[in-house]
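heads up, no residue letters with this:
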């Protein structure tokens, strides 16, 4: 089942412009193309395990483009990765094309911090056909969840050993404030918080500009990549490569700048052309 996109692209995600066959092939999905919970689970699992997280365009001095044609070219055709806005917009277009109900949201990444941080993480509120439940889809954080989590206070999900919990609190002006927690080596950590205030493509464009250009953004200071799967989560942060398992065990080692392009290719699934690989290996890019 496929549906046409909304006529005003400012309110929709241009799903009608998506090469749905190419996208589904990219994420390894061959199930029923219907807006069901089973399909949603398979789509999110396929997306999060197939398309890596990376900020390398910023490091190479190029802008992050959020129009669907450029996203398809980068993440689907050239099989690169991206960060949250790129992942979320592409996923929203696919869900819209297949008939799901999609509302974009913005989250504040906390990771246990007390100070207020900008709302620069993109997530989705999703509904399915014939089911009154509502689902949180977070495909752009780089470390899961593998599947949607039901919007319910205290909802816990264990997905191939990775553990998540969604909590509803009272925020400013008595609004609902949702908190996604993830369990790791140090126990439960609040990962990000968000309200149900709808976001649109222009809102994501504003956040994307800040994240990709501000000297205060962590993504303008060093190369960063993640690859997430059922059994392992890989992170490259500058020249530090960390591997984490669902039980919380980790291994960390430093890599040489010259190793990074090969590591990105073999471990993270990010293949650069020769010119970009040579440029990325320069110490000036990894030691900002």
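Yep, that arrived. What you are looking at is a predicted structure, and each value in this text was computed from that prediction instead of being measured.

For the rest of this, base every contact and every neighbour count on C-alpha atoms.
OK.

Now do stretch 192-208: distance to the chain's middle.
Relative to the chain's own centre, stretch 192-208 is displaced by 14 Å; criterion: C-alpha atoms, centre = their mean, to the nearest Å.

same check, this time on stretch 269-285
Counting by C-alpha atoms, centre = their mean, stretch 269-285 comes out at 22 Å from the chain centroid.

How much space separates the residue nearest the centre of the chain from residue 64?
Central residue of the chain (C-alpha atoms, centre = their mean): residue 140, 0.5 Å from the mean position. Residue 140 sits at a distance of 14 Å from residue 64 (criterion: C-alpha to C-alpha, to the nearest Å).

What of residue 104?
Counting by C-alpha to C-alpha, the gap from residue 104 to residue 64 is 19 Å.

Okay, helices next: where are they in the protein?
With DSSP state H as the criterion, the chain has helices at 20-26, 37-50, 56-59, 68-71, 84-98, 201-213, 260-263, 274-280, 283-286.

Deepest in the core, which of the ones you listed is it.
Across the helices of the chain, the average number of neighbours (mean count of other C-alpha atoms under 10 Å) peaks for helix 84-98, which reaches a mean of 25.

show me what contacts the residue nearest to the centre of the chain?
Neighbouring residues of residue 140 by C-alpha atoms under 8 Å, 6 or more residues apart in numbering: 48, 53, 83-88, 122-123.

Skipping adjacent residues, who's closest to it in space?
residue 84 (3.9 Å; C-alpha to C-alpha, 6 or more residues apart in numbering).

separation between residue 76 and residue 113?
When distance is defined by C-alpha to C-alpha, residue 76 is 35 Å away from residue 113.

Looking at these two, which has the bigger crowd around it?
For residue 76 versus residue 113, the count of surrounding residues by other C-alpha atoms under 10 Å is larger for residue 76: 20 against 12.

mind giving me a markdown table with the helices of the chain and columns for distance to residue 239?
Listed next are the helices of the chain as a markdown table, based on distance: least, C-alpha to C-alpha, whole Å:
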| stretch | distance to residue 239 |
| --- | --- |
| helix 20-26 | 28 |
| helix 37-50 | 23 |
| helix 56-59 | 13 |
| helix 68-71 | 27 |
| helix 84-98 | 22 |
| helix 201-213 | 20 |
| helix 260-263 | 8 |
| helix 274-280 | 11 |
| helix 283-286 | 7 |
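
here comes the other one, which I'd like you to weigh against the first:
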């Protein structure tokens, strides 16, 4: 079932469920499949009928065929499915960004915990993995309180009550962090996806965001603004369509099945949205 996904990540055969495999898969997924909301934005401008579904099996099939994954629900959904099939003990948890997109307790992030992988540095064997933040951490984090440094960025995990945790992002990140608590069902994920991806109020229907975390930093195209944090930091505007399209492709975005006219219309609208944003800064 997951062979096509593994091949997309550059692997032949099924690796064993070890900590080393977990780290390798985390890196390969981040390198291959960016965080993005292209299908949501195309649906919002009427170029497609509906955004890509968040069913992990559908995401797996789409990725295996060379398409995009999506945003956090898609990326972490397919990652959890693949890890579970490889034999990892995966727990899907409810997450909410600290800059909440709804009332307290609203699900807007799918968080993942891996259990039973004890190492000398983490004898408890519990890990946080996340390939759905866009510009989050590169390596799995041990699920213990503390600060963690990775390639110039600093993250923090803190316990809240008996079962909750907060992830605090590096100050250079695109968000403050997230709060994680009990388990989540697929039905709850699908209901939240519908809320987040339906215009005009859906938070992911207003601005194209494509992000990828690599070994030394993170790169983002947000609307027509192209920026990088970490090593080689820069910021520029992509007002030329071809430059915009090329930058998206270099971030790993797939244009499989996407009409160029639809992309041009999206770029035009995003440029106008960006100019409106500049006027309100």
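Done, it's in. None of these values were measured; they are calculated from a predicted model.

TM-score them against each other, please.
The TM-score (TM-score structural alignment, normalised by the length of the second structure) is 0.81; 259 aligned residues with a C-alpha RMSD of 2.8 Å.

mind checking how far residue 67 of the first structure is from residue 205 of the first structure?
Residue 67 of the first structure is 10 Å from residue 205 of the first structure, by C-alpha to C-alpha.

Then residue 157 of the first structure?
To residue 205 of the first structure, residue 157 of the first structure is 31 Å away according to C-alpha to C-alpha.

need the strands for the first structure, in chain order.
With strands called from DSSP state E, the first structure shows them at 53-54, 101-109, 121-127, 134-137, 149-150, 155-159, 162-170, 176-184, 187-194, 224-228, 233-237, 240-244, 250-254.

export the ones you listed to TSV and tack on distance to residue 38 of the first structure and mean neighbour count?
Formatted as TSV, these follow (distance: least, C-alpha to C-alpha, whole Å; neighbours: other C-alpha atoms under 10 Å):
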stretch	distance to residue 38 of the first structure	mean neighbour count
strand 53-54	24	26
strand 101-109	15	21
strand 121-127	12	24
strand 134-137	12	21
strand 149-150	13	20
strand 155-159	15	16
strand 162-170	19	19
strand 176-184	22	20
strand 187-194	25	18
strand 224-228	21	24
strand 233-237	24	21
strand 240-244	28	17
strand 250-254	32	12
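
wait, which of those strands is closest to residue 274 of the first structure?
strand 53-54 (17.8 Å; C-alpha to C-alpha).

Relative to the second structure, what is the average displacement of the closest one?
Compared with the second structure after the fit, strand 53-54 of the first structure shows a mean deviation of 0.9 Å (mean C-alpha distance after the TM-score superposition for the first structure).

Can you state the residues of the second structure onto which that strand aligns?
Alignment note (TM-score structural alignment): strand 53-54 of the first structure is matched to residues 35-36 of the second structure.

what residues does the matching stretch touch?
By C-alpha under 8 Å, 6+ apart, the surrounding residues in contact with stretch 35-36 of the second structure are 69-72, 75, 132-134, 208-212, 253.

So what's the gap between that stretch and the chain middle?
A distance of 5 Å separates the centroid of the chain from that of stretch 35-36 of the second structure, by C-alpha atoms, centre = their mean.

if we can go back for a sec, quick one: map the residue nearest to the centre of the first structure onto the second structure.
Counting by TM-score structural alignment, residue 140 of the first structure lines up with residue 132 in the second structure.

Could you do residue 158 of the first structure as well?
Residue 158 of the first structure maps onto residue 149 of the second structure when the alignment is built from TM-score structural alignment.

contacting residues around its match?
Taking C-alpha under 8 Å, 6+ apart as the criterion, residue 149 of the second structure is in contact with residue 155.

Not counting sequence-adjacent ones, nearest residue to residue 256 of the first structure?
residue 239 (6.7 Å).

Aligned against the second structure, show me the partner of the one you found.
Aligned counterpart of residue 239 of the first structure in the second structure: residue 224 (TM-score structural alignment).

And for residue 27 of the first structure?
Residue 27 of the first structure maps onto residue 9 in the second structure, by TM-score structural alignment.

same deal with residue 99 of the first structure?
By TM-score structural alignment, residue 99 of the first structure lines up with residue 87.

Find the nearest non-adjacent residue to that match, please.
In space, and not counting its chain neighbours, residue 87 of the second structure is closest to residue 17: 5.7 Å by C-alpha to C-alpha, 6+ apart.

and if you look at residue 164 of the second structure?
Here the nearest residue to residue 164 of the second structure in space, its sequence neighbours aside, is residue 181; by C-alpha to C-alpha, 6+ apart that works out to 4.4 Å.
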